[in-house]
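A.B. asks: Show me how the following folds:
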Amino acid sequence: MTVHEKTDSAAGQDGAARRGARAPARARRRHAVARFWRQYRSHRGGVFGLAVLTVIAVLALAAPLLAGEESRSVTDATGGALEEPSGEFLLGTDQFGRDVLALLLWGTRVSLMVGLLAAFLSVAIGALVGITAGHFKGWYATVVMRVTDWFLVMPTLVLAIALSTVLARSLWTTILAIGVTTWPTTARLVRAQTLAVESRPYIERARALGGGHGHIMSRHVLPNVMPLVLAQTTLVISLAILTEATLAFLGLGDPTVVSWGGLLQDAREAGAVSAGNWWYIAPPGLAIALVALAFTLCGRAIESVLNPKLGVSR
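C.D. replies: Predicted coordinates:
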């Protein structure tokens, strides 16, 4: 056997050994996912919320096929101003003659995108602050938590309005405004969980074996706080969607895109409230409430599965 053949044989054996070592870990993960799904299915509210979110996500992805690009254009509108629901326009038209149902479908994409990205930014900031404050302690934790407390006592909506007013009006401004004002609750929850994790004996053993700050936080603390972060994310998404709708209703959203909050703001400007044009006002408001409720139900169910001590009702 040549040197190259021996090298290839040794490399193949090493690869097989690594795959064999990872197989039990993959099996444990599959078992954990299956167990989580079995417990999650027992929560009727969580299943209902997941079903609603699945339908809404499919509608959002299919909006270009169901509504078409031209449905958002004022110049391409085919209906009359504020027509009542009919066979042609199931939810009536807006003041420009556009189909409200088509606008509602397009608004689904924007509202979900803003909610997901803003929640990701908020939870990422909160998790980073919470883990580092719980790990390093001392003066760093004191300063960081006092800043967190300041954000907690300040009204989130007021801070978001201030940022949206100062910065350019765009979707990214809305995402930034929501993300940097809603992280303190996540930070305090993650810090409390980090302190509990770092009091366990295996953390001391990891330090004694030479584990550095990065190793302990990434390999030991982060996996233990991820369930809490996941549950918190679903709750923050509903808050982000409501905040985005509020900002758009106040005229602080991106005027070039269609969102549920923007539809409510357009309906208010068109006088739909005083004229009783319910088909223009009710659908986006109900959509906002339904999505927020669905995310909240999913978040509560995830919390109950990951932490049965909470005793969340099914």
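A.B. asks: switch to C-alpha atoms for all contacts and neighbour counts from now on
C.D. replies: Noted.
A.B. asks: What are the boundaries of the helices in the stretch 101-250 of the chain?
C.D. replies: Using DSSP state H, counting those that start in this stretch, the helices of the stretch 101-250 of the chain run over residues 138-153, 156-166, 171-179, 184-198, 201-208, 213-216, 222-249.
A.B. asks: Compare those and give me the one nearest residue 42.
C.D. replies: Go through the helices of the stretch 101-250 of the chain one by one with C-alpha to C-alpha and the one that ends up closest to residue 42 is helix 222-249, at 16.8 Å.
A.B. asks: one more to put side by side:
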Amino acid sequence: MSATDQSRPPQPPQQRQPAGAGPGADIEEKAPSRLVPVWRFTVAVLRMPSGLFGVLVMLGFVVLALACPLFIHPSDLSVTQATGPLLASPRHGYLLGTDPAGRSVLTLVLWGSRTSLAIGVMATALTMVLGATIGLLAGHFQGHVGRLLMHVTDWFIALPSLPLAIALAAVLGQGAASITIAIGVTSWTGTARLVRAQTLAVEARPFIERARALGATDTQLITRQVLPNVMPLILVSSTLTVASAILSEATLTFLGLGDPTSVSWGSLLNNAFMQGAVTAGAWWYLVPPGIAILVIVLGFTLVGRAVEHVLNARVQPR
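C.D. replies: The predicted structure is shown next:
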């Protein structure tokens, strides 16, 4: 040993600080996130033929719905101001024919996409909020609160959704708001059960126990640890729920529970049946709204399946 080493005072042994316990560190440990970067996620979805087709269908309908006011005048939707032939088959100037009031069916279908998509997206947002909230709370609080929430969920599952939605829409009155609430209140149960199962799986992982040991509160555990890991499942569920919400909107509107003054795909089908399009053989009045519903539901379903393949590492995209 050299003289320099002997004259140097002994240094106290350095203690290793635990992860997350450094200066200024938060009390909870950061959860490993399963969220995929947006650009990588988008590229992965678009590489799948089904996902690409679904995205193109969704974008096409959204662009048409947003651009409708640019080339459709309110007089084109008015029953009293229509100037076309009555219930005429497709011809020059009327690619999809006309309805019994002389309005262009193509114009009505394009404008109806605005109402149907808006109600579908708003009902899906309400469904996701209710289902995710109840699922997170039921999975995190596994005592009396969790059991009570699951009993309520099972009670809603036992009730037939369509009659319950019809009853709610009839009680709330005709209109887009009542249909949105009816769809959201009757469609959240599946999301709640999925989110609860994923919450239980996430809270069984070691980083949750470490976060609890560091003093993280229930709110911090749910919002910063559990929710980022449950969000991919919510994203997949939302894309699939939009399709079912559009179908439910068309069903309720077809049954006469929608706003009679607004144009939607369900109201077009309702008017076609009520005004004798079936007996008159006016297929151009019945088929276009039905095809529009079929295509948009197929688009959202394909996107949802593609998102599910991308986010689930155990499933290989085909």
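A.B. asks: TM-score for these two?
C.D. replies: Once superposed, chain against chain, the TM-score is 0.88 (TM-score structural alignment, normalised by the length of structure 1); 286 aligned residues with a C-alpha RMSD of 1.6 Å.
A.B. asks: hang on, the earlier thing: just send the helices of the stretch 101-250 of structure 1 back as TSV, with mean neighbour count and distance to residue 267 of structure 1 too.
C.D. replies: Formatted as TSV, the helices of the stretch 101-250 of structure 1 follow (neighbours: other C-alpha atoms under 10 Å; distance: least, C-alpha to C-alpha, whole Å):
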stretch	mean neighbour count	distance to residue 267 of structure 1
helix 138-153	14	33
helix 156-166	17	21
helix 171-179	24	20
helix 184-198	21	34
helix 201-208	12	57
helix 213-216	14	52
helix 222-249	22	10
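A.B. asks: okay, those in JSON lines with distance to residue 263 of structure 1 next?
C.D. replies: Conversion of these to JSON lines gives the following (distance: least, C-alpha to C-alpha, whole Å):
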{"stretch": "helix 138-153", "distance to residue 263 of structure 1": "30"}
{"stretch": "helix 156-166", "distance to residue 263 of structure 1": "18"}
{"stretch": "helix 171-179", "distance to residue 263 of structure 1": "15"}
{"stretch": "helix 184-198", "distance to residue 263 of structure 1": "30"}
{"stretch": "helix 201-208", "distance to residue 263 of structure 1": "52"}
{"stretch": "helix 213-216", "distance to residue 263 of structure 1": "46"}
{"stretch": "helix 222-249", "distance to residue 263 of structure 1": "8"}
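A.B. asks: what's the closest of the ones you listed to residue 34 of structure 1?
C.D. replies: Evaluated over those, closeness to residue 34 of structure 1 peaks at helix 222-249, with 15.4 Å, by C-alpha to C-alpha.
A.B. asks: what stretch of structure 2 lies opposite the next helix-or-strand element following the closest one in the alignment?
C.D. replies: Tracing the chain C-terminally past helix 222-249 of structure 1 and defining elements by DSSP states H and E, one meets helix 260-269 next. The counterpart of helix 260-269 of structure 1 in structure 2, counting by TM-score structural alignment, spans residues 265-274.
A.B. asks: That stretch vs structure 1, average offset?
C.D. replies: Overlaying structure 1 shows stretch 265-274 of structure 2 at a mean distance of 0.2 Å from the equivalent residues (mean C-alpha distance after the TM-score superposition for structure 1).
A.B. asks: Same question for that stretch: list its buried residues.
C.D. replies: Of the residues in stretch 265-274 of structure 2, those buried under the neighbour-count criterion (16 or more other C-alpha atoms under 10 Å) are 265-272.
A.B. asks: Residue 118 of structure 1: which of the helices of the stretch 101-250 of structure 1 is closest?
C.D. replies: helix 171-179 (4.7 Å).
A.B. asks: Please enumerate residues in contact with that closest one?
C.D. replies: Here helix 171-179 of structure 1 makes contact (C-alpha atoms under 8 Å, 6 or more residues apart in numbering) with 114-115, 117-123, 159-161, 163-164, 167, 240, 243-244, 247, 253-254.
A.B. asks: So which bit of structure 2 is that helix matched to?
C.D. replies: By TM-score structural alignment, helix 171-179 of structure 1 lines up with residues 176-184 in structure 2.
A.B. asks: Quick one: neighbours of residue 136 of structure 1, just the number.
C.D. replies: 11 (other C-alpha atoms under 10 Å).
A.B. asks: That one matches what in structure 2?
C.D. replies: Looks like residue 136 of structure 1 aligns to residue 141 there (TM-score structural alignment).
A.B. asks: next one: residue 246 of structure 1
C.D. replies: Going residue by residue (TM-score structural alignment), residue 246 of structure 1 aligns to residue 251.
A.B. asks: ok, its match - contacts?
C.D. replies: residue 266.
A.B. asks: go on, residue 51 of structure 2?
C.D. replies: Contacts here follow C-alpha under 8 Å, 6+ apart; on that basis residue 51 of structure 2 touches 45, 302-303, 305-307.
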